[in-house]
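> 3D model of this:
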Amino acid sequence: MLAGVCVAGCVPEEEPPPVRSGAEVLVANDFESLSDQRVGLIANHTARLDTAHVIDRLAAAPSVELSAIFAPEHGFRGTAGAGEAVEDGRDPRTGVPIYSLYGETRRPTPEMMEGLDALVFDVQDVGARFYTYITTMGLAMQSAAEADARFVVLDRPNPLGGTYTSGFVLEPEHTSFVGRYPIPIAHGLTIGELARYIRAEGVLPGVGSVDLSVVPVENWARDQQWPDTGLDWRPPSPNLPTWETALMYPGMCFFEGVRVSEGRGTERPFLQIGTSWSPEDARRVVDTLRAQDLSGIAVDTVAFTPRSMPEAAPSPRFEGQEVYGFEVEVTDRRAVDPLAVGIHALHAMYQRAQARGDTTFVSRPEHLTRLAGTDRLLTLLRDRASPDSIIAAWRDEVEAFRDDRAPALLY
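Predicted coordinates:
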């Protein structure tokens, strides 16, 4: 029998059932879990069901009163740049007020919570600890607990899958808005599972008492990465335009702490890294990375010029200047280890800076420490530790986290 040809008697393989987000499940159940409640919705542009936004479905539901909308970093429409303050406003379709949670106010105030029976959270996460949507969620859980309101998470798949866990576990003294919880950089949890973990571990004051419920994703398995879900990719923030950028983001984001362009202001953020060195320096870095035989990627030299991109990178580093470095192509998404790639790449660039006598390479040491969640990364780099020994430094704590997270898992 020819491979792939079905002849008499053979049964064609059935298509797997489609993955359905928690929002789709909520709508399919006629909003039963929110019936007769006044609701505040924390959402952005990713909270969609096919062509409709969850806001429009909630506003049209006769049994639910949508009373407030809360916007995380990048805004309700997802167009504000990284770190850019988000303003209050009003939704033109529904007339419902929109409150910013990424400005002077970082969580719903008692005044905003007044009269609400439930806070509903529907935001697509990327599975990295320093992605700020999960910090917003935890702070909102605090507000819900203080207001004696329910907190309902409409779950969505973790784009990296549910089995990949890697990176230093955050140390309490390095807590910030880009790192709020004692979890690895890649935590392998859906946003609903993370909410369950936050409540169970009591990592924020008051969250242990919040009335939490999660509307689960249907037909998603832990070993599924985003391309396996059949869902369309909607960039959760302006600089993650493709799933491949999100895949590499947990490791390549370290470069925000050093004097390079991490690709902002180009079409390939977090897939290409460059700085004001020479093409020969770039070649030496690439030779070093190729010698490591890193799984699942191909590495090559690159030259690029960051440009102002109003909704993604209004003022990128090295704007208008040609920079030289390396680019990454994902060749096997299941084999690649994004954190390992990031550490090897950062190490290669750091060693090249040392060879050049470049004392300004680590331009933002405090930010690099915040991203790593520990000062050990910078210490190990300065002590000339190998990339493999840096990676080995987090293995035991990641294994302990995997045990701790087990009760929170839904899938």
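
> hey, let's count contacts and neighbours off CA atoms from now on
OK.

> gap between D223 and P159?
Counting by Cα to Cα, to the nearest Å, the gap from D223 to P159 is 10 Å.

> between the two, who's got more neighbours?
Neighbour comparison, D223 and P159: the larger count goes to P159, with 25 against 15 (by other Cα atoms under 10 Å).

> for the more buried one, give me its contacts.
125-127, 225-226, 243, 246-247 (Cα atoms under 8 Å, 6 or more residues apart in numbering).

> please apply the same query to A43.
Going by Cα under 8 Å, 6+ apart, the list of residues near A43 reads 69-72, 76, 121-123.

> in strands, which of those fall?
Counting by DSSP state E, the part of these found in strands is 69-71, 121-122.

> now do the SS call for the residue nearest to M309 when sequence neighbours are not counted.
Nearest residue to M309, sequence neighbours excluded (Cα to Cα, 6 or more residues apart in numbering): G265, at 5.7 Å. Put simply, G265 is coil when judged by DSSP: H, G, I helix; E, B strand; the rest coil.

> which strands and helices sit next to the helix or strand containing L380?
Using DSSP states H and E, L380 falls within helix 376-382. In this structure, helix 376-382 packs against helix 365-372, with contacts taken as 3 or more Cα pairs under 8 Å, 6 or more residues apart in numbering; DSSP states H and E.

> E329 contacts I297, doesn't it?
Yes - taking Cα atoms under 8 Å as the definition, E329 is a contact partner of I297 at 5.5 Å.

> compare with the first, here's sequence two:
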Amino acid sequence: MKPVFTYSFIFLAYLLMAGCSNTKSPEHSVPKVIVGAERSEIYLPMLAGKKVGLVVNQSSMVDSVHLINFLVSNGVDVKGIYAPEHGYKGNVERGKDVDGTTDPETGIPVYSLYGKNRKPTPEILEGIDVMIFDMQDVGVRFFTYINTMTRVMEASAENGIKVMVLDRPNPIGYYVDGPMLKPGFESGVGLYPIPVVHGLTVGEYAMMVNGERWLKDSIQCDLEVIKVENYTHETKYQLPVFPSPNLAEMKSIYLYPSICLFEGADVNEGRGTYKPFQQFGAPYYTPQDFSYVPKSIPVLALHPKFEGETCYGYDLSGMSLKELQDIKQLEIKYVIDFYNKCDDKENFFTPFFDKLAGSDQLRKQIMEGLSEEQIRASWQEELEEFKLMRKNYLLYDETSMVRQTQ
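Okay, the predicted model is just below:
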């Protein structure tokens, strides 16, 4: 249900009465964002008598209760927990398998969707009527949770299982930018032709994948999206629970789309520090105004790039949230800067860079010496086409609540 704002005159009267006071009346504050998982009055009746599978992690909360416990306490027959990267509690080192375990509180079996079977097999889906996806995403193509979701959609469609997405806000859903993923560059960090920053919630993205028939053999799943209430794409949503160990601050999330590109280059992206994606550097970088030494940190980073070496580069952790929110584009200036400073340019990029970028175009443009403006201009036509398609699947307004109340 879309929020309705009918109190324009009341709001103006409130401003007049408030005068110089800084005290805000709760009845005129911005309505609380209510995520899909908290709208149980809608989805619990749909789950009555159903055998349910859950694709969840530590962000899958219903107020202060995890979705697993919430559903079990409400009599839902949960048959399996399907864990993404970092596990269903978010405490697993990147790439580690959690298959074959059980949830200690409920005894429900846990199946890994980040090990050898990234797509659920018919065997681990046997007997399931509804697969629920409820995880906080960050709105970036190479953040792997949306790939987990679409593989679940595909497997569910093939096995006659309904998919229910309990939607959550996109913390950077207020802009769309970056190069598109091109055919032939599909990978574990990008499956479908979308830009790096796609501007969709997981529910909207699921609808796009289904509607555009991107699943294998153009199959479509039986999809239900439980919408977020009181959210628009300009809402600056602050995550109550962070989605992964290295994205444990809003500052890291805002910088993640741009700085994560260094995972495919000869630059440390802040892994091995307590400010991942907020600081980044390499031993060869000049000037040497800022430095740090990456080290192994359990769960966060084991044996990070340039472990034990002094790295020089940037520290963006001092930027305010407002400053970071005002950055509404993929910043490629940092990659260009480090490439220009690197002596061993032939080995600066790794094959993983093309997977993150979605094609080999960005790498080649940087190597050819194109300017940031020239590179950004090369994205625009395809971006505009994507934005037109994106409008077909939007569940939430793109105008801000502030403007709606005026």
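
> picking that back up, still touching in structure 2? Go through the contacts of A43 of structure 1.
Shared with structure 2 under both residues aligned by TM-score structural alignment, their matches' Cα atoms under 8 Å, the contacts from the contacts of A43 of structure 1 are 69-72, 76, 121-123.

> got those as TSV, with neighbour count columns?
As requested, these are exported to TSV (neighbours: other Cα atoms under 10 Å):
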residue	neighbour count
I69	25
F70	26
A71	28
P72	27
F76	25
F121	26
D122	27
V123	24
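
> could you measure the counterpart of G167 of structure 1 in structure 2 against Q279 of structure 2, distance?
Residue correspondence to structure 2 (TM-score structural alignment): G167 of structure 1 is matched to G178. For G178 of structure 2, the distance to Q279 of structure 2 equals 21 Å [Cα to Cα].

> neighbour count: those two, which is higher?
Legend: neighbour count by other Cα under 10 Å for G178 of structure 2 and Q279, higher for G178 (28 against 24).

> surely the more buried one touches I194?
No - under the criterion of Cα under 8 Å, G178 of structure 2 makes no contact with I194, lying 9.0 Å away.

> excluding its backbone neighbours, what's nearest the counterpart of P387 of structure 1 in structure 2?
Under the alignment (TM-score structural alignment), P387 of structure 1 pairs with E372 of structure 2. Spatial nearest neighbour of E372 of structure 2, chain neighbours left out: K333 (6.5 Å); criterion: Cα to Cα, 6+ apart.

> L166 of structure 2 touches S40, doesn't it?
No - contact between L166 of structure 2 and S40 fails when scored by Cα under 8 Å: they sit 9.8 Å apart.

> these two: which is more packed in?
Legend: neighbour count by other Cα under 10 Å for L166 of structure 2 and S40, higher for L166 (25 against 17).

> so Y205 of structure 2, which of the three states?
helix.

> how about it, what's its match in structure 1?
Match for Y205 of structure 2 (TM-score structural alignment): L194.

> what's the answer for E93 of structure 2, then?
Per TM-score structural alignment, E93 of structure 2 is aligned with G81.

> and L71 of structure 2, by the same measure?
That one, L71 of structure 2, aligns with L58 by TM-score structural alignment.

> ok, how many other residues are close to that match?
L58 of structure 1, neighbours per other Cα under 10 Å, totals 21.

> how about the helix or strand where it lies: buried residues?
If you go by DSSP H and E, L58 of structure 1 is part of helix 54-60. Residues of helix 54-60 of structure 1 classed as buried: 54-55, 57-59 (neighbour count, 16 or more other Cα atoms under 10 Å).

> could you do stretch 32-42 of structure 2 as well?
Quick answer for stretch 32-42 of structure 2 (16+ other Cα under 10 Å): 33-40.

> just to revisit the earlier point, which one of the ones in strands among the contacts of A43 of structure 1 is nearest I198 of structure 1?
Distance to I198 of structure 1 across those (Cα to Cα) is lowest for F121, with 14.5 Å.

> counterpart of that closest one in structure 2?
Checking TM-score structural alignment: F121 of structure 1 goes with F133.

> the residue nearest the centre of structure 1 and M309 of structure 1: what is the separation?
Residue closest to the average C-alpha location in structure 1 (Cα atoms, centre = their mean): V126, at 2.8 Å. Here the criterion is Cα to Cα. By it, V126 of structure 1 lies 22 Å from M309 of structure 1.
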